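Undergrad: Using only what follows, build the 3D model:
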Amino acid sequence: MVTDKNTAAGNTSTEVQRETLDAATDALVGEWLTLPDVAERFGVQVTRVRQLLRDNQLIAVRRGENNALHVPAGFIMGDHTVKGLTGTLTLLRDAKFTDEEALRWLFTPDDTLPGTPVDALRENRGTEVRRRAQAEL
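TA: Got it, this is the predicted structure:
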């Protein structure tokens, strides 16, 4: 079952719920963090991480044996999210990307960057990434 809570119902939760995450997307992302792991890195409670998800500042998907929410580790640098991630996620949502499609877009290598869009964000090349995301509109 897939439940995309970013639909016209107006709910802003960013969860994608399914039995298992698409294997290709899972492999593209590579390393994942549970919500408690993210909270520990940020030095906050898990409820604050859930608020970041509701505020569309992060994407989490259900995966693994226990179907727990996981965030791509590439979205985190030290004790904060990667600079430019929130704006990029907003542009992709405006282009009607589902969370899983946004993950695939962010973690798929792009020879014109070079590297993946998330790598470019981590290297403070957010303008290039947002230009490409805006072209998806």
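Undergrad: use CA for all of it now, contacts and neighbours both
TA: Will do.
Undergrad: So for the protein, the centremost residue is which one?
TA: Taking Cα atoms, centre = their mean as the criterion, I59 is the residue nearest the geometric centre of the chain, at 3.6 Å.
Undergrad: got a list of what the residue nearest to V129 when sequence neighbours are not counted touches?
TA: Computed as Cα to Cα, 6 or more residues apart in numbering, the closest residue to V129 that is not its neighbour in sequence is P117, at 5.8 Å. Contacts of P117 were listed using Cα atoms under 8 Å, 6 or more residues apart in numbering, and they are 105-110, 129.
Undergrad: Would you do the same for the sequence below? I want to compare the two.
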Amino acid sequence: MNENDRDTDTLVGEWMTLKDAAKALNVSPNRIKQFIADHKLLGVRRSGELCIPAAFISGGDVVKGLPGTLTVLSDSGFSTDEALQWMFTPDDTLPGAPIDALVENRGTEVRRRAQAMAL
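TA: The predicted structure is shown next:
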């Protein structure tokens, strides 16, 4: 594991395997892979296994506003690691990390900031 992975792990905290994410969303692991391919979720390899941040799933569903935000970040040229770091890095002006704002249903401001970074 390189230093960037450790930094991302520190920011993200808890990870879910594809199997765990599939169970939480009541879909197949292949569907989770499709969500990742469609930028509805982000997945990275941890200890050889594809995982997603546990914070991306809440109440049996993908956090509201997450897919749109991930698409904006992807379209802006963010790598998976850069998008994860941005999503989980606290911002005093937000306040909290963008993922926290999405969980709290403050997605409009998060997407506005993501779009502004693309300019």
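Undergrad: circling back: going by distance to W32 of the first structure, which of the contacts of P117 of the first structure wins?
TA: Checking the contacts of P117 of the first structure against W32 of the first structure by Cα to Cα gives F107 as the nearest, at 12.6 Å.
Undergrad: Trace the closest one over to the second structure, please.
TA: Counting by TM-score structural alignment, F107 of the first structure corresponds to F88 in the second structure.
Undergrad: The residue nearest to its match when sequence neighbours are not counted: how many residues sit nearby?
TA: Distances taken as Cα to Cα, 6+ apart put A97 closest to F88 of the second structure, at 5.2 Å, once the chain neighbours are dropped. Residues within reach of A97 of the second structure, counting by other Cα atoms under 10 Å, total 19.
Undergrad: Was I right to think D61 of the second structure contacts L25?
TA: Yes. Between D61 of the second structure and L25 there is a contact under Cα atoms under 8 Å: 5.6 Å.
Undergrad: List the contacts of V71 of the first structure.
TA: Taking Cα under 8 Å, 6+ apart as the criterion, V71 of the first structure is in contact with 32-35, 38, 58-61.
Undergrad: Which of these fall within strands?
TA: Secondary structure defined by DSSP state E assigns 32-34, 60-61 of the contacts of V71 of the first structure to strands.
Undergrad: Redo the residues you listed as TSV? Include neighbour count and distance to T3 of the first structure.
TA: TSV is the format used below for those (neighbours: other Cα atoms under 10 Å; distance: Cα to Cα, whole Å):
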residue	neighbour count	distance to T3 of the first structure
W32	19	20
L33	18	21
T34	19	19
A60	25	13
V61	24	11
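Undergrad: Looking at these, which one is closest to R93 of the first structure?
TA: Distances from R93 of the first structure to those, taken as Cα to Cα, are shortest for A60 (14.2 Å).
Undergrad: Skipping adjacent residues, who's closest to that closest one in space?
TA: V71 (4.6 Å).
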